[in-house]
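**Student:** no sequence for this one, just the structure:
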């Protein structure tokens, strides 16, 4: 497979391409109507003052050179004019964009020349592999005027219309190979023979004429693995469901998969594409096949949600009952079965919805609701309430993971990559985005790394965050049993969060059957604030029983008859709040609390920290404690605490409510 990896873009009708050498004009074809093929225009320089921009060179990778006015120089993003020639090396690739949004992606060891004739732009490809795309829809303001593009090869021509589509052309020494990935194209050979090639067909163009054949799909093995929880599978014709083995199960046509709780991962052999069936989902694998750079999966999603992570560098087609999804490159989609159709969310990547003869575009950051034969209802996806900026080493503590929005500041079309490792070898999603954010499901424990790049490859932003369960201080406080001995010295206990457990001790008394402790507020000896008894000379008080302040206490040995063996001596105790906590301590709200219009938030923050709740600054008292009410956000409702400290990454604590 060529190292040339096309980027994602929506598509409806497709393009074709190829270059033409200095050869005799083609004779007009005998019906259909004649199509005259002009000789390849000479490569002549145009004075700078008279240059007319025909296209933009928007991406250059590896070795690529620009020839202009007889002089060569390294190719760089910028305008292309009549007579400009671009040549790529063994590791080179470029992308050319025209005014109406269509693109032509040129692979390694290729050469083309841009020209212009009375019908429009002429792109002459003398060798190499090109991928031509037309946007699936041209929404108002989304692109310039339509461009008539003619693609020439030494063996013939293809004129590309303004409708959406995609075609791949490989120009070799003896033939031009035209693979129609989407839409319909017209191929004209040098002998005048004209052929219309449709999606799924390959045209071989030689000097003597054009031949076409169906693009044959080879079966692809599908393996199902249990991602989280328990996944089950069932062979075609069987009534028995079986658990998916640890090493996975190979599926055949007609086999079923279901998930009661958790996820099931379906992997396609030899492809980076992955399908993920969510809790409560069930599907039947009807057929999965491949031809060249095209993957096709035919599935019957009977209920639930199916996540699609479609591979970069490949054309993907997912065929569902009454709906097909077509993508040209990387995309991340969520498909949900509804009572009368589907909803399709495109987190990243542009795709095409196909129903019968109708083709509709779904762009990155949009949701389509598909019902019956009606036109799909398309709207923007909402940003997840919990958002992370593009910053490094952020920490997120959560007990029930929910969607998080990864954000960046720059508007416009970008390419986003999210992975679970810093080397981006374990992708979570990648593809085109335009909304300044992408929603992802974070791991219960683990990390996310993301980077955002412009179309020309320059970086917009990058960030990282670690995720894990919220650290509980309750267990630590319960285990902390501050020992307070009987004696003349005052005991001082410093605490954070709530007052800790306290254990009062004395020397063992002969004949004592129990020991009784009484604790009083200093200056208020009329009534004890706490009384406890124990069988040993160690009497514990639960955490939180005593509040902040000064106390006096006594411990009295008691005999078997219930009479004191001696009088208790008064001892001094002081509990002092220490606001030097190293981390945020949240006492309220509790995880899973039933949410009302407002919920109480309470706790304590480190001295040098700033605290925000659901994006709003929170006022702290002199001891950095807080106790107030806020409005929860999102579905399910959430309260998100953000702790910022000088010179340290931001720390987020997420409480999810009912």
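**Tutor:** Yep, that arrived. The structure displayed is predicted, hence computed values, not measured ones.
**Student:** From here on, just use CA atoms for contacts and neighbour counts.
**Tutor:** OK.
**Student:** all strands in the stretch 401-550 of the chain, in order from the N-terminus.
**Tutor:** In the stretch 401-550 of the chain, the strands defined using DSSP state E, counting those that start in this stretch lie at 404-407, 414-419, 427-433, 437-440, 446-454, 459-468, 481-485, 491-495, 501-505, 514-521, 530-534, 538-541, 549-558.
**Student:** One more: the stretch 1-150 of the chain?
**Tutor:** Using DSSP E, counting those that start in this stretch, strands in the stretch 1-150 of the chain cover 53-61, 64-68, 71-74, 78-81, 85-88, 93-97, 103-106, 111-117, 120-134, 149-153.
**Student:** Mind checking these for the one nearest to residue 220?
**Tutor:** The closest of those to residue 220 is strand 120-134. By CA to CA, the value is 24.2 Å.
**Student:** Mind listing what's buried along that closest one?
**Tutor:** 121-134 (16 or more other CA atoms under 10 Å).
**Student:** Distance of the residue nearest to residue 271 when sequence neighbours are not counted relative to residue 329?
**Tutor:** Using CA to CA, 6 or more residues apart in numbering and skipping residues adjacent in sequence, the residue nearest residue 271 is residue 311, 6.9 Å away. For residue 311, the distance to residue 329 equals 6 Å [CA to CA, to the nearest Å].
**Student:** Use this one as the comparison:
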């Protein structure tokens, strides 16, 4: 519905009138092009962040390479062919700028004005947007273009794309609503699913979103770790992914075995799809057109990591759910009732039919069925959280994710890669809380760093991941104790070991009786065995720490004693000099309960915590305590600190409780 033009619209229309003389009939009194209104020295209107590729800043008549930092009235920003950037405003709104774009910043009595000369920009107001600092006001944003003015409010979530071409323009409303004023004074209001198209001086409200024709592009699958398999369309047999990688055809299936990972790369785009452990999907199609990439997949089970290309509109379409964004990192997981989407970096739009719902870094969306809005809630850090520092060691079996944490609030740029030079990125983008969750590799090293909006480094670190090393406890070791005059001493760690007594054969003996006594208590043996050969075994734990005497007596077939046994000496001594943490229980796969018992032994100089709770050690550095499991699936995270050594984390994953 058209309403009476407001006074500030009329004043801005004077600016618009001189921007494109061929696009409208000249007025009786020509108006000279006016510069973008200057906010005045020192007035900060927004902040430039998320720079990639070629980005330049024009300030005070000088054009220089742009860096993250404040934007003032009169500043202009332009991007090259592969460039992209984001402008962040105090109220939480963001504007994403694509390649080959130019805009300038200004302000008038109605609010902030962005004058877009060319390219595509995407304005987003996320749900729950709020000022980034006390006293900050909501932003009224007007986008001024050669063909008209678009006003985007900040009272409700919105997502608006503005495209400026040489002889045409288009404003698409993906979420929320906008007010548009053309150069001829025509005022329109466009809502979600509508677009304002301008061509040849004609303004039109388009009610059917424009469909971009996408040209098919190849998708290559490569093995990440463990085992991944491909099933070509029309076949029933799965085969291993080729070592050099291979191009998929529509209808081909890909799956990973437990502990395995694989990566799908779209040709001509930096968007990457990563299959986690135990994931299966079918590639339906992939295409590209203009600044849009799209991949259609049927995720049948497991989790799919997504890193969407920066500076482009990237779409991943699954049955009943579309994901659309630029530069966002997230994970989509199949559930019994629908999907779970975790946004790690950037922002993405959830599309279900006509419904469009924003999701930003640090949020989780739960979707059930095939329609309806998602339930959005804050994303919690993963149970295993690593802070700043290099060399942390993580031993696990099936850990799904890890959190990297740092000090400091506010938006920041995060990079996670598998190499120290950050040339093989795993996750990149903007975050709004002081942590980021990342899929944990079965093996390998992750490097991470965090930068402020102005480019200064806030934190960095690295961590290695591997399956838990074989236990060093001695319950699997059988110590041999020979007969003889010398005392045998057995040093053990964790718990008393199994013991095997050996002795010489007696020619007429049919069997042997071995008896073990505590020193000073020869009246009753603590252990006794009758065996037919010259070896007698006691299970682990049959003898505890202490001093013992033991004897072997040969017996006839009827059980008669053939000769007296000679006493031999044995001593079991606890030695707490273990070089690493030994976790005796619980084992991986143990069924979880409200509380489970955790036992083991730590090195002498170690400090230990379980699920963040400090655990006391006894005089021999053993521990035995009850612990509440955390996370899904339930787990216990053992963290060990030693002077001058990196942190060591051992994760025991339990079986969920059930009926």
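**Tutor:** Looks like it arrived, so ask away. Model, not experiment: these values are computed from the prediction.
**Student:** related to what we said a few turns ago, so for residue 334 of the first structure, which of the strands of the stretch 1-150 of the first structure sits nearest?
**Tutor:** strand 120-134 (24.3 Å).
**Student:** counting contacts, what elements does the closest one pack onto?
**Tutor:** strand 103-106, strand 111-117, strand 149-153, strand 165-171 (3 or more CA pairs under 8 Å, 6 or more residues apart in numbering; DSSP states H and E).
**Student:** how far away is the spatially most central residue of the second structure from residue 447 of the second structure?
**Tutor:** Geometric centre of the second structure, nearest residue: residue 438, 2.4 Å, by CA atoms, centre = their mean. Computed with CA to CA, the distance linking residue 438 of the second structure and residue 447 of the second structure is 11 Å.
**Student:** what residues does stretch 581-594 of the first structure touch?
**Tutor:** Stretch 581-594 of the first structure is touched from outside by 399, 473, 496-497, 599-607, 643, 655-658, with contacts defined as CA atoms under 8 Å, 6 or more residues apart in numbering.
**Student:** equivalent range in the second structure for that stretch?
**Tutor:** Counting by TM-score structural alignment, stretch 581-594 of the first structure lines up with residues 578-591 of the second structure.
**Student:** so which of the strands of the stretch 1-150 of the first structure gets nearest residue 619 of the first structure?
**Tutor:** Closest to residue 619 of the first structure of the strands of the stretch 1-150 of the first structure is strand 53-61 (CA to CA; 49.2 Å).
**Student:** Which parts of that closest one count as buried, going by neighbours?
**Tutor:** 54, 55, 56, 57, 58, 59, 60, 61.
**Student:** contacting residues around the residue nearest to the first one when sequence neighbours are not counted?
**Tutor:** Put plainly, it is residue 54 of the first structure. In this structure, residue 54 of the first structure finds its nearest non-sequential neighbour in residue 81, 5.2 Å apart by CA to CA, 6+ apart. The contact partners of residue 81 of the first structure, by CA under 8 Å, 6+ apart, come to 51, 52, 53, 54, 55, 114, 115.
**Student:** that older thread, could you check how far the match of stretch 581-594 of the first structure is from the centre of its chain?
**Tutor:** 26 Å (CA atoms, centre = their mean, to the nearest Å).
**Student:** Check stretch 304-316 of the second structure too.
**Tutor:** For stretch 304-316 of the second structure - counting by CA atoms, centre = their mean - the centre lies 15 Å from the chain centre.
**Student:** With stretch 336-356 of the first structure instead?
**Tutor:** 17 Å.
**Student:** Same question for stretch 433-452 of the second structure.
**Tutor:** In terms of CA atoms, centre = their mean, the centre of stretch 433-452 of the second structure is found 7 Å from the chain centre.
**Student:** That stretch aligns to what range in the first structure?
**Tutor:** Going by TM-score structural alignment: stretch 433-452 of the second structure matches residues 435-454.
**Student:** Check which residues of the matching stretch are buried.
**Tutor:** 435-440, 442-444, 447-454.
**Student:** quick one: contacts for residue 398 of the first structure?
**Tutor:** 444, 467, 468, 469, 470, 653, 654, 655.
**Student:** cool, and residue 223 of the second structure?
**Tutor:** Applying CA under 8 Å, 6+ apart, one finds that residue 223 of the second structure lies in contact with 241, 242, 243, 245, 261, 262, 263.
**Student:** ok, and the most crowded of these?
**Tutor:** Neighbour counts for the contacts of residue 223 of the second structure, by other CA atoms under 10 Å, peak at residue 262, which reaches 26 neighbours.
**Student:** I'd assumed residue 225 was in contact with that residue.
**Tutor:** Yes. Taking CA atoms under 8 Å as the definition, residue 262 of the second structure is a contact partner of residue 225 at 7.0 Å.
**Student:** Residue 483 of the first structure contacts residue 500, correct?
**Tutor:** No. With contact defined as CA under 8 Å, residue 483 of the first structure does not count as touching residue 500 (10.9 Å).
**Student:** For the spatially closest residue to residue 240 of the second structure that is not a sequence neighbour, give its distance to residue 263 of the second structure.
**Tutor:** Of all residues not flanking residue 240 of the second structure in the chain, residue 229 sits nearest, at 4.2 Å (CA to CA, 6+ apart). Distance, residue 229 of the second structure to residue 263 of the second structure, using CA to CA: 12 Å.
**Student:** same check, this time on residue 147 of the second structure
**Tutor:** Counting by CA to CA, the gap from residue 147 of the second structure to residue 263 of the second structure is 43 Å.
**Student:** go on, residue 281 of the second structure?
**Tutor:** For residue 281 of the second structure, the distance to residue 263 of the second structure - CA to CA - is 12 Å.
**Student:** Repeat that for residue 30 of the second structure.
**Tutor:** With CA to CA as the criterion, residue 30 of the second structure and residue 263 of the second structure are 59 Å apart.
**Student:** Appreciated, that's everything.
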